[in-house]
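Visitor: Sequence and predicted structure are below.
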Amino acid sequence: MPEGHTIHRLAARHAALLAGDKVTAASPQGRFAEGAARLCGTVLDGTEAYGKHLLHHYAGELTLHIHLGLYGRFTDGDGEPPEPVGQVRLRLTSDRHWLDLRGPTACELLTPPEVAALRARLGPDPLRADADPHRAYHRIRRSGTPLAALLLDQSVVAGTGLIFVTEALFRANVPPTLPGRLLTPAGWDALWADLVALMTRAVGYGQIDTVRDAHLPEAMGRPARVDRHGGEVYVYRRSGAPCHVCATPVSRDTLAGRNLYWCPTCQPG
């Protein structure tokens, strides 16, 4: 599932392609035919990302809500769109560009109260200027749940997925199983600031890089990471490999059905 930086990149991309234009909407697959009919002929006022949720705001208080889930993806291009290939849930076109959506978990129109309810159930997003990290810490400091599970809970922090969570915890020297209530206010402030920095960097570069300069391949004389997710990381999907900092083999376990990765030396429990 895409992490929050990908959704923020998509929001910016879609605004650059279609904002201010009157769009034609269609659902070649047919599953969003009624919604597409309502969007057709309206102007895209702007886009917004909140965590892993993408919002298109149209004239007339229409909001298109998209959650990509595990399989959703967008394609786009200039000029006339090609013939639809595969299960295209939604196609948006303007005089200049086209945009196709396939396989999302959610593709729906929301009213303003429904948009407000969506925002209300999400935690602060480290990539948003209006984020209030103290709202997340209020939940964390009252909970005995492992910190990794809390950070993966989108109602606590929005947009963080397994890569950002495991890597930020490593960089903070905090074990993923630490009960939330044991995280100090100073520890939370530092962890939040690092999430903001890591996710902002990922928006700019389009991939998640978490390794400090001293631990990059060229600095350590080691091979670059080869992984479909791209980017240099400390522990994510590196179980059994030596830690870049201390050479201890990286550990892996599961928590609520999710894999966890950590260094038992750098993140002592």
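Guide: In hand now; what should we look at?

Visitor: Please make it C-alpha for all contacts and neighbour counts, starting now.
Guide: Will do.

Visitor: Which stretches in this structure count as helices?
Guide: Counting by DSSP state H, one finds helices in the chain at the ranges 4-18, 33-39, 112-120, 133-140, 147-152, 162-171, 185-205, 217-220.

Visitor: Using CSV, lay out those together with mean neighbour count and distance to residue 72.
Guide: As requested, those are exported to CSV (neighbours: other C-alpha atoms under 10 Å; distance: least, C-alpha to C-alpha, whole Å):
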stretch, mean neighbour count, distance to residue 72
helix 4-18, 20, 11
helix 33-39, 17, 17
helix 112-120, 13, 19
helix 133-140, 18, 28
helix 147-152, 22, 20
helix 162-171, 22, 18
helix 185-205, 17, 19
helix 217-220, 12, 33
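
Visitor: what about those, which gets the closest to residue 65?
Guide: helix 112-120 (8.4 Å; C-alpha to C-alpha).

Visitor: Just checking the distance from that closest one to the centre of its chain.
Guide: 19 Å (C-alpha atoms, centre = their mean, to the nearest Å).

Visitor: Please name the residues that touch the residue lying closest to residue 31 once chain neighbours are set aside.
Guide: Leaving aside its sequence neighbours, residue 31 sits nearest to residue 89 (C-alpha to C-alpha, 6 or more residues apart in numbering; 6.3 Å). Counting by C-alpha atoms under 8 Å, 6 or more residues apart in numbering, residue 89 makes contact with 27-32, 100-104.

Visitor: which one of these is nearest residue 65?
Guide: Proximity of the contacts of residue 89 to residue 65, judged by C-alpha to C-alpha, is greatest for residue 104, which lies at 10.4 Å.

Visitor: Can I get the helices of the chain in CSV including distance to residue 80?
Guide: Output for the helices of the chain, formatted as CSV (distance: least, C-alpha to C-alpha, whole Å):
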stretch, distance to residue 80
helix 4-18, 13
helix 33-39, 18
helix 112-120, 32
helix 133-140, 44
helix 147-152, 40
helix 162-171, 37
helix 185-205, 29
helix 217-220, 44
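
Visitor: Quick one: closest of the ones you listed to residue 240.
Guide: helix 162-171 (15.4 Å).

Visitor: putting a second one here so we can go through both:
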Amino acid sequence: MLRAMPEGHTIHRLAAEHQRMFGGRRVAASSPQGRFAGGAGMLDGRVLEDAAAHGKHLLLGFGDDRVLHVHLGIYGKYVFGEGPPPEPVGMVRLRLTGEVGYADLRGPNTCELLEPGEVKLLRDRLGPDPLRADADPALAWRRIGRSRTSIGVLLMDQSVVAGPGNIYRAEVLFRQGIDPRLPGQKLSAARWTAVWDDLVALMADGVRAGRIDTVRPEHTPEAMGRPPRVDGHGGEVYVYRRAGQPCLVCGTPVAVGELAGRNLFWCPRCQAPSA
């Protein structure tokens, strides 16, 4: 089974769930696996004061300048439960327990405590996050507008735009009719604004729904009389993982290729180089 790193909307949902379950309350912290025992000991008994996300990074503030930084990577996973926690099953790196329930973290790429200066360094090396109110899309445009690198690669670079992954990359470029191989410097400022605004809307929908849906109303299964899509990420999309299938707009078979080591999906007609 192919695995994909969670995209930014998932991390924002995790931040909201931590806030709902533990925000403003003392938590018990432990590391049943043992690999984060020292860090858990420093968090144990502290109050969760803030839960936020920046791109694919979860940042939980516990006061005393302690910030828990979690990056799930490909294999990381959170499990939340209501009520008293059961005996740990599997390799639980970190368990937080509060009045409402518990959260178990398994297999993250990163689970560490950061000092305020380290948090700033982390955020400074990330691009603007379309889901954050403080995001400035002009910061991303400064790099995109002068880059010879393709827009398809730039949108996957977390130092340019934080949060989108392969699904949002493929889908927003399709929706905007942009060839993913187009160099960033050949993209107009107006088209970048359209891409950014679409990312903001699509990713906000992902936070609300808990899945990625990108098709417009006229292309839903109900509108087109087609069966719903069945895929691991669970959403209705235009091109992602639809290689060889007809484009929902023009009927051209969806193309697949490789770009910077990642699968790239696009419609050769709707996203033609001259489009």
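Guide: The structure has been received and is ready for your questions. All values reported here derive from a predicted model rather than from experimental measurement.

Visitor: circling back to that earlier point, ok, which of the helices of the first structure comes nearest residue 178 of the first structure?
Guide: Closest approach to residue 178 of the first structure among the helices of the first structure (C-alpha to C-alpha): helix 147-152, 5.5 Å.

Visitor: circling back: quickly note the distance from the counterpart of the residue nearest to residue 31 of the first structure in the second structure to residue 31 of the second structure.
Guide: Under the alignment defined by TM-score structural alignment, residue 89 of the first structure is paired with residue 93 of the second structure. Distance of residue 93 of the second structure to residue 31 of the second structure, computed by C-alpha to C-alpha, to the nearest Å: 5 Å.

Visitor: next one: residue 155 of the second structure
Guide: 35 Å.

Visitor: Contact partners for the residue of the first structure most remote from its centre?
Guide: For the first structure, the residue at maximal distance from the C-alpha centroid (C-alpha atoms, centre = their mean) is residue 221, at 31.3 Å. Counting by C-alpha under 8 Å, 6+ apart, residue 221 of the first structure touches no other residue.

Visitor: mind running it again at 10 Å?
Guide: Residues counted as contacts of residue 221 of the first structure (C-alpha atoms under 10 Å, 6 or more residues apart in numbering) are residue 215.

Visitor: isn't residue 171 of the first structure right next to residue 210, touching?
Guide: Yes - between residue 171 of the first structure and residue 210 there is a contact under C-alpha atoms under 10 Å: 8.4 Å.

Visitor: Overlap in contacts, those two.
Guide: Contacts common to residue 171 of the first structure and residue 210, judged by C-alpha under 10 Å, 6+ apart, are 194, 234-235.

Visitor: which one of these is nearest residue 47 of the first structure?
Guide: Closest approach to residue 47 of the first structure among these (C-alpha to C-alpha): residue 194, at 25.8 Å.

Visitor: Trace the closest one over to the second structure, please.
Guide: Matched to the second structure by TM-score structural alignment, residue 194 of the first structure sits across from residue 198.

Visitor: what's the burial count for residue 238 of the second structure?
Guide: Neighbour count of residue 238 of the second structure, defined by other C-alpha atoms under 10 Å: 27.

Visitor: before we move on, the earlier item: residue 262 of the first structure: which of the helices of the first structure is closest?
Guide: helix 162-171 (6.5 Å).

Visitor: matching residues in the second structure for that closest one?
Guide: Under TM-score structural alignment, helix 162-171 of the first structure corresponds to residues 166-175 of the second structure.

Visitor: Show me what residue 237 of the second structure lines up with in the first structure.
Guide: In the first structure, residue 237 of the second structure lands on residue 233 (TM-score structural alignment).

Visitor: Who are the contact partners of that match?
Guide: 163-164, 166-167, 170, 208-212, 215-216, 225, 244 are the contacts of residue 233 of the first structure under C-alpha under 10 Å, 6+ apart.

Visitor: Arrange these in a markdown table, one row each, with distance to residue 129 of the first structure as further columns.
Guide: Output for the contacts of residue 233 of the first structure, formatted as a markdown table (distance: C-alpha to C-alpha, whole Å):
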| residue | distance to residue 129 of the first structure |
| --- | --- |
| 163 | 22 |
| 164 | 19 |
| 166 | 24 |
| 167 | 23 |
| 170 | 25 |
| 208 | 20 |
| 209 | 22 |
| 210 | 22 |
| 211 | 25 |
| 212 | 25 |
| 215 | 30 |
| 216 | 30 |
| 225 | 32 |
| 244 | 33 |
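
Visitor: before we move on, the earlier item: what's the closest of the helices of the first structure to residue 67 of the first structure?
Guide: Closest among the helices of the first structure, using C-alpha to C-alpha: helix 4-18, at 9.0 Å.

Visitor: Just give me the mean distance for that closest one relative to the second structure.
Guide: Superposing on the second structure and averaging over aligned pairs (mean C-alpha distance after the TM-score superposition for the first structure), helix 4-18 of the first structure comes out at 0.3 Å.

Visitor: elements contacting that helix?
Guide: With contacts defined as 3 or more C-alpha pairs under 10 Å, 6 or more residues apart in numbering; DSSP states H and E, helix 4-18 of the first structure has these neighbours: strand 44-50, strand 53-58, strand 73-78, strand 88-93, strand 97-102, helix 185-205.

Visitor: any idea of the angle the last one forms with helix 133-140?
Guide: Using axes from the mean of the first three to the mean of the last three C-alpha atoms, to 10 degrees, the direction of helix 185-205 of the first structure lies 120 degrees away from that of helix 133-140.

Visitor: now residue 130 of the second structure, nearest residue through space, not along the chain?
Guide: Per C-alpha to C-alpha, 6+ apart, closest to residue 130 of the second structure is residue 200, 5.0 Å.

Visitor: Just list the residues touching the one you found, thanks.
Guide: So, once contact is read as C-alpha under 10 Å, 6+ apart, residue 200 of the second structure ends up touching 129-132, 194, 206.

Visitor: and the corresponding residue of the first structure for residue 25 of the second structure, what is it in contact with?
Guide: Applying TM-score structural alignment, one finds that residue 25 of the second structure aligns to residue 21 in the first structure. Residue 21 of the first structure makes contacts with 15, 41-46, 58, 93-97, as judged by C-alpha under 10 Å, 6+ apart.
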